[in-house]
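Trainee: next input, structure requested:
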Amino acid sequence: MCAISSVANSFLQNQQCLKLTRRSASTEVAQLASAGGLVGFWQTLSNSTPVAYMQDAVTQIHDYSGLPWWASIVLSTFIFRSAVTLPLTIYQHKITARLEKITMEMPAIVEELKREAAIAKQKFKWSEKHTQIIFRRSIKKQWQKLIVRDNCHPMKTIIVLWGQMPLWIFQSVALRNLVYMLPDPTTLKAQIIATELTIGGFGWIPNLTVVDSSYILPVALGLINLGIIELQSMSRARKPTRLQNNATNVFRVLSIVMVPVACTVPSALCVYWVASSSFGLAQNLLLLSPEVRRAVGIPKTETELQQPYAQIWHKIQERAYIAEVPAKPSDKTAAK
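Mentor: Alright, predicted model coming up:
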């Protein structure tokens, strides 16, 4: 009797959660409708073919693995990122390394072109302005030849963005659909999945259809994203440009902004976002290793860190004022 009563109570609680989930979905749709054209965009994205495939893939991983929903979300995240973003990131590192190598070839080429331009100026009686035009045109032509030779167009350095952003959006919308029983809340499959999500959590978030009221996952998300940005900043061998500093600051702000956003979405989305960011952090740490870089075919460059983990740890200590910061030559001179 106690067991039956427990099952009955669990069933009633799940039905209550389903009603609340439907009410939340209706409220969200109503809010989107008041936003005018935004509802059309969300409906189109929610009903799109890529989202449907992603939704089905996540469901299949859960069914075949037999894992609870939170673990299925983490597993699917690692699978998709390993299949899509990891190869693209390795390819991006290869392109960046090739670009650095041809950049090192350019000074000798520029000097040769300077000599040729000076000879041509005297021979053909060119003006200074015309000589400079021909000189710059020749440099651009030689740069293009090197890019074609090594197949490393600079636009390829943002290839990860074109793979990771759609993946992140499609999986986020797919999980949102599962939580809100979209695109058709009347189907039995959608209702079963939504019920499973209400008991498919862990620890302090047993119900994945509600927000994480403890704010543990949102704060963890912000910290991990900040960790990725700081890791990329500290792994630069050269002094960052003003543009790079501005971009770093923008991403720092976005990482902080994501925390209150994560506080308003179902925990299923938070679990996915934290898992995705954790994979990104581990991926960046792994690809700092010279051994790993050689193993995946990334060429060695002059700016590559030889002892990346020791150097990054020292930079962390410097930022925390634990290790002594080496004095600059100007500082030593001033001290004398």
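Trainee: all contacts plus neighbour counts: C-alpha atoms, from now on.
Mentor: OK.
Trainee: for stretch 207-220, buried residues please.
Mentor: The neighbour-count check on stretch 207-220 (16 or more other CA atoms under 10 Å) flags Asn207, Leu208, Thr209, Val210, Val211, Asp212, Tyr215, Leu217, Pro218, Val219, Ala220 as buried.
Trainee: now the helices for the stretch 101-250 of the chain?
Mentor: Counting by DSSP state H, counting those that start in this stretch, the stretch 101-250 of the chain has helices at residues 128-150, 159-179, 188-198, 216-234, 242-262.
Trainee: ok, which of those comes nearest Leu45?
Mentor: In terms of CA to CA, the element of these nearest to Leu45 is helix 159-179, at 7.7 Å.
Trainee: buried set for the closest one?
Mentor: So for helix 159-179, counting by 16+ other CA under 10 Å, buried means 159-160, 163-164, 167-168, 170-179.
Trainee: could you dump the helices of the stretch 101-250 of the chain into JSON lines and include distance to His62?
Mentor: JSON lines is the format used below for the helices of the stretch 101-250 of the chain (distance: least, CA to CA, whole Å):
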{"stretch": "helix 128-150", "distance to His62": "43"}
{"stretch": "helix 159-179", "distance to His62": "12"}
{"stretch": "helix 188-198", "distance to His62": "10"}
{"stretch": "helix 216-234", "distance to His62": "22"}
{"stretch": "helix 242-262", "distance to His62": "23"}
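Trainee: here's the other one to compare against:
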Amino acid sequence: MKCRIFRRRLGTCTSVGMDYGWGPTSLVQWVVEHIHIYSGLPWWASIVATGILTRLVLAKPVIDSMETANKVRKLRAITQPITQRMWHFQRVGNTLEVAKARAELQDIHREHGVNPIKGFLPLLIQIPIGFGTFRLVRGMAALPVPGLATEQLGWLSDMSLSDPFYILPLVAATTIYFNLRLSAKQTPPGSILNSPMAPATRAIIPAISFIAMSWLPSALQLYFTTTGAMVFGQSWLLSFPKVRQALGLSPLAVEPTSQGTNTTSGPQLRLIDQMVEAQRARAMGQTPTASEQQPADMNVSAIDRMMANIKKNLAEARRDATERLNQITGQDQQAYNADGSPAPPPRLSKKDLKVAAEYQRRRQEEEDALREERNHARREAYLRAMEQEQQQSGAQAWRKHRKTPARKL
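Mentor: The predicted structure follows:
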């Protein structure tokens, strides 16, 4: 009898109509129910424990993926020209050179221990599990499952309803923001997290996630908040050199900085240094540069500076989007000869070619107009000649008629 009751309790979700068949949702449901039964935890704690368990299971694949991205970041200076050459030959249809470039890339990756599969493996696992958890918890809150609506935690009195104070969505959005900032240091420079669009991305994605999570059940909000905090903690720990050394990971790739730039000093110290350099240049009779002239205007309000930064970020984002579009379409790619050597640049620039094409179009229109004018003049001359010929033939016929005597009746 106890065995039958125990089995019935394990199938609580199925018994109330939550039968998802086979798939990630059923797998997550099986894990949540077993944690709930065997540990005695409430439903919300079982859901959170499932998220923690998932992150622990995926710890090794996630670390391998981050290590792969770090290696790709270091090899970008070597692989980017080869990738551009491969894209060029792919557009022109030279399959032999494409195969050579792809084999060269594979050799470089193999030599440095880069496995592209490790970079995508965590996503292939996280996406179905995350979708299954979202589908399961939303279904549990919609019924609701017996016991979920009566569970309480702090200011939350009903786990099937959303957070009335929007605290959990705000915390989850904050963790997403800091995760994006940390991920920018561990991804290749070509990604969107390291482009001029990064500030806008770090602002838009957390805002969208906050709006989307505000209407979810509290149990699901707790799940996203917990997993987001674990992702942030994992990325934060892996940013320390000692932790990476203990785990046998390579040091993080550092982007080269321009010489003479003091990256450790704060903005106030940099302003003071620039003002000193500007005064020194004026004393020596030199013209200060634009960067040295900038601190002279210290009366700009905070709102004006913020608007200037926003305009600057938008301009950089527009320029980055244009460069990416040109890179995809191949308009900024360097031309190559048939043997793979770089071709010399064209003699005329794009602006010169555009001006030449416009001049050729105008000349063609002028020639067409002149040709039409000549044709019209020829048609007019022909019609006048025909009219004169008709008049002459008519006059001759009249004179001939006058000279002919009339016939007698």
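Trainee: need the buried residues of stretch 207-220 of the first structure in JSON lines (columns: distance to Pro326 of the first structure).
Mentor: Below are these laid out as JSON lines (distance: CA to CA, whole Å):
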{"residue": "Asn207", "distance to Pro326 of the first structure": "51"}
{"residue": "Leu208", "distance to Pro326 of the first structure": "49"}
{"residue": "Thr209", "distance to Pro326 of the first structure": "51"}
{"residue": "Val210", "distance to Pro326 of the first structure": "50"}
{"residue": "Val211", "distance to Pro326 of the first structure": "47"}
{"residue": "Asp212", "distance to Pro326 of the first structure": "44"}
{"residue": "Tyr215", "distance to Pro326 of the first structure": "39"}
{"residue": "Leu217", "distance to Pro326 of the first structure": "38"}
{"residue": "Pro218", "distance to Pro326 of the first structure": "37"}
{"residue": "Val219", "distance to Pro326 of the first structure": "34"}
{"residue": "Ala220", "distance to Pro326 of the first structure": "33"}
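Trainee: residues contacting Ser255 of the first structure?
Mentor: By CA atoms under 8 Å, 6 or more residues apart in numbering, the contact list for Ser255 of the first structure reads Gly222, Leu223, Asn225, Leu226.
Trainee: for these, which entry has the maximal number of neighbours?
Mentor: For the contacts of Ser255 of the first structure, the largest neighbour count, defined by other CA atoms under 10 Å, is 25 neighbours, found at Asn225.
Trainee: could you check how far that residue is from Leu99 of the first structure?
Mentor: For Asn225 of the first structure, the distance to Leu99 of the first structure (CA to CA, to the nearest Å) stands at 27 Å.
Trainee: surely Pro68 of the first structure meets Pro206?
Mentor: No: checked against CA atoms under 8 Å, the pair Pro68 of the first structure and Pro206 is beyond contact range at 10.6 Å.
Trainee: where do the contact lists of those two overlap?
Mentor: Shared contacts of Pro68 of the first structure and Pro206, counting by CA under 8 Å, 6+ apart, come down to Gly200.
Trainee: report the central residue of the second structure.
Mentor: Most central in the second structure under CA atoms, centre = their mean is Ile192, positioned 4.9 Å from the mean C-alpha point.
Trainee: nearest residue to that one in space, please, no chain neighbours.
Mentor: Residue nearest to Ile192 of the second structure in three dimensions, not counting chain neighbours: Ala198, with 6.1 Å by CA to CA, 6 or more residues apart in numbering.
Trainee: then Thr96 of the first structure?
Mentor: Spatially, and ignoring its direct neighbours in sequence, Thr96 of the first structure is nearest to Thr157 (6.4 Å; CA to CA, 6+ apart).
Trainee: how near is the aligned partner of the one you found in the second structure to Ile52 of the second structure?
Mentor: In the second structure, the residue paired with Thr157 of the first structure is Gly119, using TM-score structural alignment. Separation of Gly119 of the second structure from Ile52 of the second structure (CA to CA) stands at 21 Å.
Trainee: can you check Ala283 of the second structure too?
Mentor: 64 Å.
Trainee: looking at these two, which has the bigger crowd around it?
Mentor: Between Ala283 of the second structure and Ile52, counted using other CA under 10 Å, Ile52 has the larger neighbour count: 16 against 10.
Trainee: so that one is in contact with Thr226, correct?
Mentor: Yes: counting by CA under 8 Å, Ile52 of the second structure touches Thr226, with 7.5 Å between them.
Trainee: which residue in the second structure aligns with Pro87 of the first structure?
Mentor: Correspondence of Pro87 of the first structure to the second structure, assessed by TM-score structural alignment: Lys60.
Trainee: quick check, that match in a helix?
Mentor: Yes: counting by DSSP: H, G, I helix; E, B strand; the rest coil, one finds Lys60 of the second structure located in a helix.
Trainee: so what's the residue count around it?
Mentor: Neighbours of Lys60 of the second structure (other CA under 10 Å): 11.
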